[in-house]
Structure formats: C-alpha cells, structure tokens
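Asks: Quick one, fold the following:
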Amino acid sequence: MVDVAPDRSATLVHVGVVRSDPRDPIESRLATIAAGLRAVLDEHRPSVVAVERVFAQQNMHTVMGTAQASGVALLVAGERGLPAATHTPTEVKAAITGYGAADKRQVQAMVARILRLDEVPRPADAADALALALCHAWRGDAAGAASGPLTPAQRAWADAERLARG
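Replies: Here you go, the predicted structure:
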C-alpha cells in the first residue's frame, strides 16, 4: 500500500505477501489469501484496490493462479465496498519504468527509488504489488477508473470486452 501525493511523490504504507501452502487444495489456498487480504484491508483502510489483470501469458498454470488470486482480491474489495481497478503487467511496467517490457529487476529498482527505500522490497511479489499500487495511483482516479488516454493494452482489453458482450 502506498500514499501518493498530487505531485506523484509516494510513501510506503504497508507491504506484505500472503502465502498459502502449495500442497493445500485450491479452495483452502484461496481462503487463506482472502483472509490475509481482509486483515490488511481492515487494518489499513485503503480507498481503492488495484489488481493485476491477466492479459496473456504462455504458462497456463501461472495464468490460472494469478487469475484466481486476482478474483479473490476483487471479491474482498467488493465485500468492503471498495472500488477496484485492474492493470496489465505491461501497463505497470510502462508506468513505473517508462518501458512496458522492463524486466523484474528494473521494476524492483524503480519501486525502491520511487518510495525512497534503502533496498528492493522482498520477495519479488511485494515489489510487484507496490508497482501495481503506484501504477494505479498515477494512472487512475480515486473511484478506480483509469483517467486520461488509454494505453494500447487498455484499448485492446476494452475492445475484447466489447466483442465479448456482442
């Protein structure tokens, strides 16, 4: 979680990663994630939740896990009456580094620099979550909707959603 001022300067509020035992059944793993997210939202009371939007990946196992965890985060936000926004990894990378194909180390280094941290947040998932929060704060509004012109990834997603609705 981050606080972002109108001048785009940011301050770290909280960072953590909810882990579940990979040997547990999926329903137990998702329940663990939901409980962890509820605890953080109840403690810190954010005004919006930003979640990774799975756009396209080669590894189906990774896509499914990310999509399921994202769905849980959206559900928990909805339970709390919080607006939620989704951003693709490419959008996040572009917002944080200026380059949509940046590697993890570049994103992590920029997150540390933006938040004036002495070291890169660990584990890597923590830095990813902070990058997502910063991306949303810089690209979105308090109601959870993106502001300004759409990125190519956002346009492609919007077009795909329109086609799906028929």
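Asks: Could you use CA atoms for every contact and neighbour count after this?
Replies: Fine.
Asks: Just the buried residues of stretch 128-142, please?
Replies: Taking 16 or more other CA atoms under 10 Å as the neighbour-count basis, stretch 128-142 is seen to contain the buried residues 128-140.
Asks: Tell me which residues are up against that stretch.
Replies: For stretch 128-142, the surrounding residues in contact (CA atoms under 8 Å, 6 or more residues apart in numbering) are 1-2, 4, 8, 10, 15, 47-52, 85, 87, 91-93, 95-96, 107-108, 111, 146-148.
Asks: go again using 7 Å as the cut-off
Replies: Stretch 128-142 is contacted by residues 1-2, 4, 8, 47-48, 50, 92, 95-96, 111, 146-147 when judged by CA atoms under 7 Å, 6 or more residues apart in numbering.
Asks: one more to put side by side:
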Amino acid sequence: MRVLGVDPGLTRCGVGVVEGVAGRPLTMLGVGVVRTPADADLSHRLVAIEQGMEEWLDEHRPEFVAVERVFSQHNVRTVMGTAQASAVAMLCAARRGIPVALHTPSEVKAAVTGSGRADKAQVGAMVTRLLRLSAPPKPADAADALALAICHIWRAPAQNRLQQAVARHTLNATKGRTA
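Replies: The predicted structure follows:
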C-alpha cells in the first residue's frame, strides 16, 4: 500500500509518502513541505498548495491519501487555515478518485508511539526509527506527514474489516426485515 500523508497548514503543509503493509518494514518514498508565503493573498496560497499537492500526486501515485483531521484549537485563524489546506488536499485526491482517510492527531501519535499524548520529538524519533532514517525529517510538519501515512497503513486493514462487518450486518438486517 502506498500512502501520501498530509499534515495540513497554510504556511507549511507537510507531505510524506510511505509504502508497505502492516507487520512488515515500511519504506519512505518521499518527504517534504509545500510552503506558501505568509504575506500572500489567501487565494494564491491555496492555489500554491493545490499545485504542490498535484506535483506530489503525479510523482508518487499513492493509493490512499491520509490527512490530519482538523480539530478545534484556541486560535480560530489557525484552525481556519489548517481546514482550508486540508480541504485542498482532499479535493486534489478526490479529483483523481484516490480514497481519503482522516486521522486525529492523537490517533496518529498512538499508532506511531503507543501514546496519544506523545510530543513532536517522540513522533519524530519513532518515524525515524520505523522508516530506518538517519535523522528525523525536518521540519516537524514533514515528520507528522510520514506519521499520518504510517498510521493509515497500520490501521486501514482493521478499519476495512470493521466497515465490511458493519455493511454485512446492515445487509443481513435489511434482508431479515424484507423476508
């Protein structure tokens, strides 16, 4: 499975591509940051993020895109920018028919470090170890994007089985009512 992880942000949008399957060693295929100037108009910043996402999708051809779920922060301006960058990433994937998964920050931290309250240094250290890198990716947004991809690779099989079980249960329940 090849996953593009996206840590959304208006100034720095972390991106990272990881390939592998749960229970096997994972491989980093690329990591970076799509940057936009803080003093540019919002519309131009969103176009720059779109162009950056399209380049990553063209180059790496992921099967899935994993995006950090936007959660409420104290700074409304920050959360709005994060949500806008997140929407651009989801739009780019949807346009190509690539499934998008949203993962909360605590879900990603728990998957990668074992603790949903891990700090950025712990996440970076585990990403470095899991991908057998010589140093943690910089900035932290890049490491977070890789963590999102890792989280999705590890959690997708269980999530898929759960969705299939729910679908079967719903189908069986519907058949039982019509009989």
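Asks: Adding secondary structure, write the buried residues of stretch 128-142 of structure 1 out as TSV.
Replies: Converted to TSV, those look like this (DSSP: H, G, I helix; E, B strand; the rest coil):
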residue	secondary structure
128	helix
129	helix
130	helix
131	helix
132	helix
133	helix
134	helix
135	helix
136	helix
137	helix
138	helix
139	helix
140	strand
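Asks: Export these as CSV, with columns for distance to residue 40 of structure 1.
Replies: Output for the buried residues of stretch 128-142 of structure 1, formatted as CSV (distance: CA to CA, whole Å):
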residue, distance to residue 40 of structure 1
128, 17
129, 13
130, 14
131, 18
132, 16
133, 14
134, 18
135, 20
136, 18
137, 18
138, 22
139, 23
140, 21
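Asks: ok, so of the residues you listed, who is nearest residue 33 of structure 1?
Replies: Using CA to CA, residue 129 is the member of those that lies nearest residue 33 of structure 1, at 14.2 Å.
Asks: Can you give me the separation between the closest one and residue 156 of structure 1?
Replies: Residue 129 of structure 1 is 23 Å from residue 156 of structure 1, where distance means CA to CA, to the nearest Å.
Asks: can you give me the strands for structure 2?
Replies: Along structure 2, the segments classed as strands by DSSP state E run 2-7, 12-19, 27-35, 64-68, 100-103.
Asks: which of these is buried the deepest?
Replies: Ranked by average neighbour count under the criterion mean count of other CA atoms under 10 Å, these are headed by strand 2-7 at a mean of 29.
Asks: packing partners for it?
Replies: For strand 2-7 of structure 2, the packing partners by 3 or more CA pairs under 7 Å, 6 or more residues apart in numbering; DSSP states H and E come out as strand 12-19, strand 64-68, helix 140-178.
Asks: contacting residues around residue 118 of structure 2?
Replies: Under the criterion of CA under 7 Å, 6+ apart, the contact partners of residue 118 of structure 2 comprise residue 109.
Asks: what lines up against it once you look at structure 1?
Replies: Applying TM-score structural alignment, one finds that residue 118 of structure 2 aligns to residue 102 in structure 1.
Asks: now swap in residue 109 of structure 2 and tell me
Replies: Taking TM-score structural alignment for the superposition, residue 109 of structure 2 sits opposite residue 93 in structure 1.
Asks: For residue 125 of structure 2, give me its contacts.
Replies: Contact partners of residue 125 of structure 2, counting by CA under 7 Å, 6+ apart, are residue 136.
Asks: how much space between residue 76 of structure 2 and residue 83 of structure 2?
Replies: As for residue 76 of structure 2, its distance to residue 83 of structure 2 is 10 Å (criterion: CA to CA).
Asks: ugh, wrong one, I meant residue 145 of structure 2
Replies: 15 Å.
Asks: same question, residue 77 of structure 2
Replies: Between residue 77 of structure 2 and residue 83 of structure 2 the computed distance is 10 Å (CA to CA).
Asks: of those two, who's got more company?
Replies: For residue 77 of structure 2 against residue 83, the residue with the higher neighbour count under other CA atoms under 10 Å is residue 83, and the figures read 19 against 10.
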